[in-house]
Structure formats: structure tokens, C-alpha cells
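K.L.:
Quick one: sequence and predicted model below, then my questions.
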Amino acid sequence: YPVILGGAALTRAYVEQDLHEIYEGEVRYARDAFEGLRLMDALMGVKRGVPGAELPPLKQRRVAKRDTPMQVAEPEVGGRSDTAVDNPVPTPPFWGTRVVKGIPLKDYASWLDANALFKGQWGLKDAETIATDGRPRLRGWLDRLHTDGLLEAAVVYGYFPCVSKGDDLIILDDNGSERTRFTFPRQRRGRRLCLADFFRPEESGETDVVGLQVVTVGSKIGEATAKLFES
């Protein structure tokens, strides 16, 4: 079966060279959903025997692959990093959670990274194409999203008491008991930073505060996107 892979953790050379060598079928890299669709069209064309249908050539590695694995030094031994633990603990505006629904598109549309959209997602490389095609297309989509009410932006956010212990951030309840904990990775060398280091350690006897949030744009946009892929 053909396999299409993508995502920030993978590179085209790794997928189309290293993985291609160990998998008997076709393995291709897709930078985004649009490239994935083009690959699917090509795969189906080849399968159906469509004249001229073919897959793009595999990515060739620019740097020769190492014959021997690179030696990695053992991580330095140590505990907490040198992050300061005496910064003032902020006072939150409230404790617990709050829900905000019905956030207007105009309130967050300006935060869109247009450069990443035009070049990274839509594949528009030069300024002229972006000006004549990208920006009008973006305005059209924003107008449609607003007119059709496809985005139902909402957020749940809040502030919680917490302490840190090693690599863990421990979220406390109102009585000071553990509610849950998050374990974060620590740098293997250098300052050996970990996100937990930026909160008061449990042994300090002080309680810190952490802000958390969960956002959504609702289900309508997913349904509309599914219809586009089906068409």
C-alpha cells in the first residue's frame, strides 16, 4: 500500500530516502494537505492507467548519509536548572476557569500569519503572485467565513495554584491537594532547562500560579472542509 507522511517532525529526505529504502511500497512526503491531495490524485491516476499519470521524483539527499552513527555524549548529571526561584508570584485576576463564546472573527483575524499561509500552505513564492492571487483569495475566504458563520471561536481559560517537583508541574486544588500533574522534558545538557523549573518548587513552601487555556473554532468549519475534500 502507498504511504504518505508529513508533519513537522519529518523531512522530505528522511521519508523519501531512508524510509523508502526499508518499505516495499511507495512512500512519499507531503508538506501539507494540498500536496497530499496532489499525491493521491497521482497515485490513483497511476493505478487506473491514466495516460501521463506519474508520481513526482523522489527527493535526493544533498548531504551524504553517515556510514557510522554519530557518537552522542552522555547527558550531564544534575538536578534543577539555575532558573531563579525568587521572582514575585503574580496574583491572578481570578481562580478557576471561565468560558468565552462567540468571539468575532475580526477580533483574531489580524493574528493570522499571512506569510506562512501564502508561502508555506498555498505555495505562493513571489510578491506579485501573493498580491494578485493570495491576498484577494484570503479576503474572499475571510468574507465567506464571516458570512456563512463557519467559525464558532471559543476559549476556556483559567488560573490554578501549582508547585513544581523535579520535571513535574503539579496542579493543586482549593485544599492544596494534587489535582493532576504534567511531566515535561528536560534539556540533556547546557542549562538543563525544564518548564517545571519556572514555577516555585514544592520544597519552598510557597504556592505558584499557572494559566491554562483550551481554544476551539467549533465543528462547522470541519464539516465545511470535509465537503471541500469530497467535491
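P.N.:
Looks like it arrived, so ask away.
K.L.:
CA atoms for contacts and neighbours, from now on please.
P.N.:
Will do.
K.L.:
the strands in this structure, which residues?
P.N.:
3-5, 27-29, 96-101, 154-165, 168-172, 178-183, 208-216 (DSSP state E).
K.L.:
List of residues touching the fifth one?
P.N.:
Contacts of strand 168-172 with the rest of the structure, by CA atoms under 8 Å, 6 or more residues apart in numbering, involve 160-164, 178-184, 196, 199.
K.L.:
what residues does stretch 218-231 touch?
P.N.:
Leu150, Leu151, Glu152, Ala153, Ala154.
K.L.:
what's the spacing between the third one and Tyr23?
P.N.:
Distance check for Glu152 against Tyr23: by CA to CA, to the nearest Å, it reads 42 Å.
K.L.:
Which of those two has more residues huddled nearby?
P.N.:
Neighbour comparison, Glu152 and Tyr23: the larger count goes to Glu152, with 17 against 12 (by other CA atoms under 10 Å).
K.L.:
my guess is that one meets Leu145, correct?
P.N.:
No: using CA atoms under 8 Å, Glu152 is not in contact with Leu145, being 9.9 Å away.
K.L.:
Put this next to the first one:
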Amino acid sequence: RIVLATVKGDVHDIGKNLVDIILSNNGYEVINLGIKQPVSAILEAAEEKDADVIGMSGLLVKSTVIMKENLQEMNSRGIAGRFPVLLGGAALTRAYVEQDMAEIFSGEVRYARDAFEGLRLMDAFMDVKRGVAGAQLPPLRARRVKTGATLERTPVEALPSRSDVAAGNPVPVAPFLGERVVKGIPLADYAAFLDERATFMGQWGLKAARGGDGPSYEELVETEGRPRLRMWLERMQTENLLQAAVVYGYFPCVSDGDDLIILDEKTGNERTRFSFPRQRRDRHLCLADFFRGSDSGEVDVVAFQVATMGSRISEATAELFAKDAYRDYLELHGLSVQLTEALAE
């Protein structure tokens, strides 16, 4: 039995749901808590359901920090030895999980690159727990470093407040200041920007069989990809699943060290600020460096945008997942992701 969750602050669940599908179809009971789950809810469910393993997922870079904090919370509660932990997500690396996180975690933690590795690890966890003769967890993999390579990092206290990024280029003139909302964008306005290869190969998994047996990728595109794509695009429109909308805008800003300060376009007062990391080596770049400093006497401009396909498509994919219609779920979810990319572009 495994408690599975996307960690606090993260809404990405396709990878987690794939793990759910694979484990459920191989005899495991999966308690899928969903997205944006705080560690308290994850641990409460693990205790209540008497879970054997905890699985945490996330796509965002900040989710890797949340996962680390969650492991530290398990340490402080004294339950690290009770629940082995599986971690997965695009922002994670094996070295980060099996070296850095394993060092701070009192229990067993492993990295699952995909759902199938998650299944293998789950089998290993259970064999060890049941005392199967010869059973053991896969060893933690050491970080690979090139022979003779040395990583020189500048101490934090010695970092410059700004890198050598040019500061004399002209500040662009924004077409307007503030935000605008655009709703009801027709599919025809952005469908042409859809990345077919990312959809078919990356999202839908259309790949030629190894060894040359079976149809090629190009043949699969013609027989499976494009017919299914046409079907889904028609269904999205007839069932009114798309609510494409964008919020975008231009805002005055200045930088201060590692911070980008967003100003109110009317009063000039600080509205909010974003703190960015600075490189510890090379040019010591930071995103804030690419905007005028607060001591320059000039005000810069920054653009932001948010694109969405709306909530109906999420509801439709959730219904398909609940019905165990896995192919339809994966295709509709993957297509909606790529259409959002197309709309952003």
C-alpha cells in the first residue's frame, strides 16, 4: 500500500497518475491524495491507511525543496524509518535524491525515473519488508564526476551584487502598462502552433518498436497520431471543453542585487519582488542583472503572461482517469498541455 501525492504548491499530476495506474494494475493499493498536498496531509494519510511506502511527486524546481523539507519533517517526527520514500518528477535528478537527500534522511529514499522504475522499487521495498530471502534495495548511486574535474564555487559572501551584463542598452517601450485579459480565444487562432512531435512522441508515446519490427514513427503518425488528433480536436469543440484565455501585461521594474522589484504603474511604489539565485561560478549571472538597477536613475519594463485551457478540460481528464479510460486520459491530458504551450507561443 502506497500513499501517493503531488507536493505542496505543485499542480502537476500526470506522472503521479501514471505511477498510480502502473502500481494499481500490478496488485498494489494506491491512496492517491492528488495535488498540492502539505506534508501533514501526506503523513496523516500514511498513518491512517497504514501505508508501506510514501511516494511524492512534483514538476517544479521549488518542489525539490519542498520534498527535502518533507523528509526533514519525517526525521523530526521520528517516522523516517517506518516509511520508505519514493521521489519522482522532472526537476529531480538521481544524484540529488540518492546522494543529497539520502544524506539528510534517516530512512530509505530512492529516485524513480519513471513509473516502471517506481514499480521495481515498490517490489523491492515490499520484498525487504516481507523478509524475502536475498531481497535488498537497489544501492544508492554515487554522483558521477569526471576524473580530475574540480568544481570551484565562489563563497556566498564573495559574490558580486551584479554581473557584467550590459547596462547601457536602451530600455524598451511597453505598448501599455498594467494587465489585460483575453477570453474566448478560438482554437483556430493557436492550433497551428501545436507541436505535433511533442504531442505524439512526448505526450502520447508514439515510438517505433526497437529492432525495426513494426511500423515506423512516421507510419504511426499517419495511422494513429493524426486521426486521433483530429478526433480529439473535434471532440474538444463539440463538447465545449476549451476555455482558452490569457492574462498578460507590462510592468515597470528595477533590480536591486538579486531581486527584481515590480513597481505599481500608477504610484511607482513597490508592488512585489522576485528573488533569483545567482551563479556561484562562471560569470555569476542572475536574472535580476538583465534589468536596470535601482541606482541607475531609469525604470525598466518586464512582461508577464499566463495562458490556460480552462477548468473544463481538467474536469474531463479527471473523469476519464476515474473511469480507468487510461488511453483517452493520457491523450486528452497530453493534448491539452501542448495546446496550452501553443497558446502561450
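P.N.:
It's in. In this text, all values refer to a predicted model and were calculated from it rather than measured experimentally.
K.L.:
thinking again about what came up before, format the strands of structure 1 as JSON lines; extra columns: mean neighbour count.
P.N.:
Putting the strands of structure 1 into JSON lines (neighbours: other CA atoms under 10 Å) gives the following:
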{"stretch": "strand 3-5", "mean neighbour count": "15"}
{"stretch": "strand 27-29", "mean neighbour count": "23"}
{"stretch": "strand 96-101", "mean neighbour count": "12"}
{"stretch": "strand 154-165", "mean neighbour count": "19"}
{"stretch": "strand 168-172", "mean neighbour count": "21"}
{"stretch": "strand 178-183", "mean neighbour count": "14"}
{"stretch": "strand 208-216", "mean neighbour count": "14"}
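K.L.:
from the contacts of stretch 218-231 of structure 1, which single one is nearest Pro88 of structure 1?
P.N.:
Checking these against Pro88 of structure 1 by CA to CA gives Ala154 as the nearest, at 31.2 Å.
K.L.:
That closest one matches what in structure 2?
P.N.:
Correspondence of Ala154 of structure 1 to structure 2, assessed by TM-score structural alignment: Ala245.
K.L.:
got it, and Gly78 of structure 1?
P.N.:
Per TM-score structural alignment, Gly78 of structure 1 is aligned with Pro160.
K.L.:
Please, where are all the helices along structure 2?
P.N.:
14-24, 39-48, 61-77, 94-95, 102-104, 115-130, 196-197, 217-220, 226-238, 311-322, 326-344 (DSSP state H).
K.L.:
Quick one: residues in contact with the fourth one.
P.N.:
To tie it back to what came earlier, the one meant is helix 94-95 of structure 2. Tyr111, Arg113, Arg141, Ala142, Arg143.
K.L.:
Tabulate those (JSON lines), appending distance to Arg153 of structure 2.
P.N.:
What follows is these, written out as JSON lines (distance: CA to CA, whole Å):
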{"residue": "Tyr111", "distance to Arg153 of structure 2": "27"}
{"residue": "Arg113", "distance to Arg153 of structure 2": "29"}
{"residue": "Arg141", "distance to Arg153 of structure 2": "24"}
{"residue": "Ala142", "distance to Arg153 of structure 2": "21"}
{"residue": "Arg143", "distance to Arg153 of structure 2": "18"}
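K.L.:
got a winner among the residues you listed for most neighbours?
P.N.:
Busiest of the contacts of helix 94-95 of structure 2 [other CA under 10 Å] is Tyr111, holding 24 neighbours.
K.L.:
My read is that that residue contacts Gly88, right?
P.N.:
Yes: between Tyr111 of structure 2 and Gly88 there is a contact at 6.0 Å, judged by CA under 8 Å.
K.L.:
Now the common contact residues for these two.
P.N.:
With CA under 8 Å, 6+ apart as the test, Tyr111 of structure 2 and Gly88 reach no residue in common.
K.L.:
where's the nearest residue to Arg28 of structure 1 once chain neighbours are set aside relative to Leu39 of structure 1, distance?
P.N.:
Using CA to CA, 6 or more residues apart in numbering and skipping the chain neighbours, the partner closest in space to Arg28 of structure 1 is Ile4 (5.0 Å). Remark: distance between Ile4 of structure 1 and Leu39 of structure 1 (CA to CA) = 8 Å.
K.L.:
Give me the common contacts of those two.
P.N.:
The contact lists of Ile4 of structure 1 and Leu39 share Ala30, where a contact means CA under 8 Å, 6+ apart.
K.L.:
Can you give me the distance of Arg94 of structure 2 to Glu239 of structure 2?
P.N.:
When Arg94 of structure 2 is compared with Glu239 of structure 2 (using CA to CA), they lie 42 Å apart.
K.L.:
So these two - more neighbours on which side?
P.N.:
Between Arg94 of structure 2 and Glu239, counting by other CA under 10 Å, Arg94 is the more crowded of the two (19 against 10).
K.L.:
What distance do you get for that one to Leu194 of structure 2?
P.N.:
On the measure of CA to CA, Arg94 of structure 2 and Leu194 of structure 2 end up 32 Å apart.
K.L.:
Could you do Arg283 of structure 2 as well?
P.N.:
From Arg283 of structure 2 to Leu194 of structure 2 the distance is 36 Å (CA to CA).
K.L.:
Pick out whichever of the two has more residues nearby.
P.N.:
More neighbours surround Leu194 than the other of Arg283 of structure 2 and Leu194, with 17 against 13 (other CA under 10 Å).
K.L.:
Now check the more buried one against structure 1: what is it aligned to?
P.N.:
By TM-score structural alignment, Leu194 of structure 2 lines up with Leu112.
K.L.:
got the contact list for the closest residue to Leu330 of structure 2 other than its chain neighbours?
P.N.:
Among residues not flanking Leu330 of structure 2 along the chain, Trp204 sits closest, at 6.8 Å (CA to CA, 6+ apart). Taking CA under 8 Å, 6+ apart, we find Trp204 of structure 2 in contact with Leu330, Glu331, Gly334.
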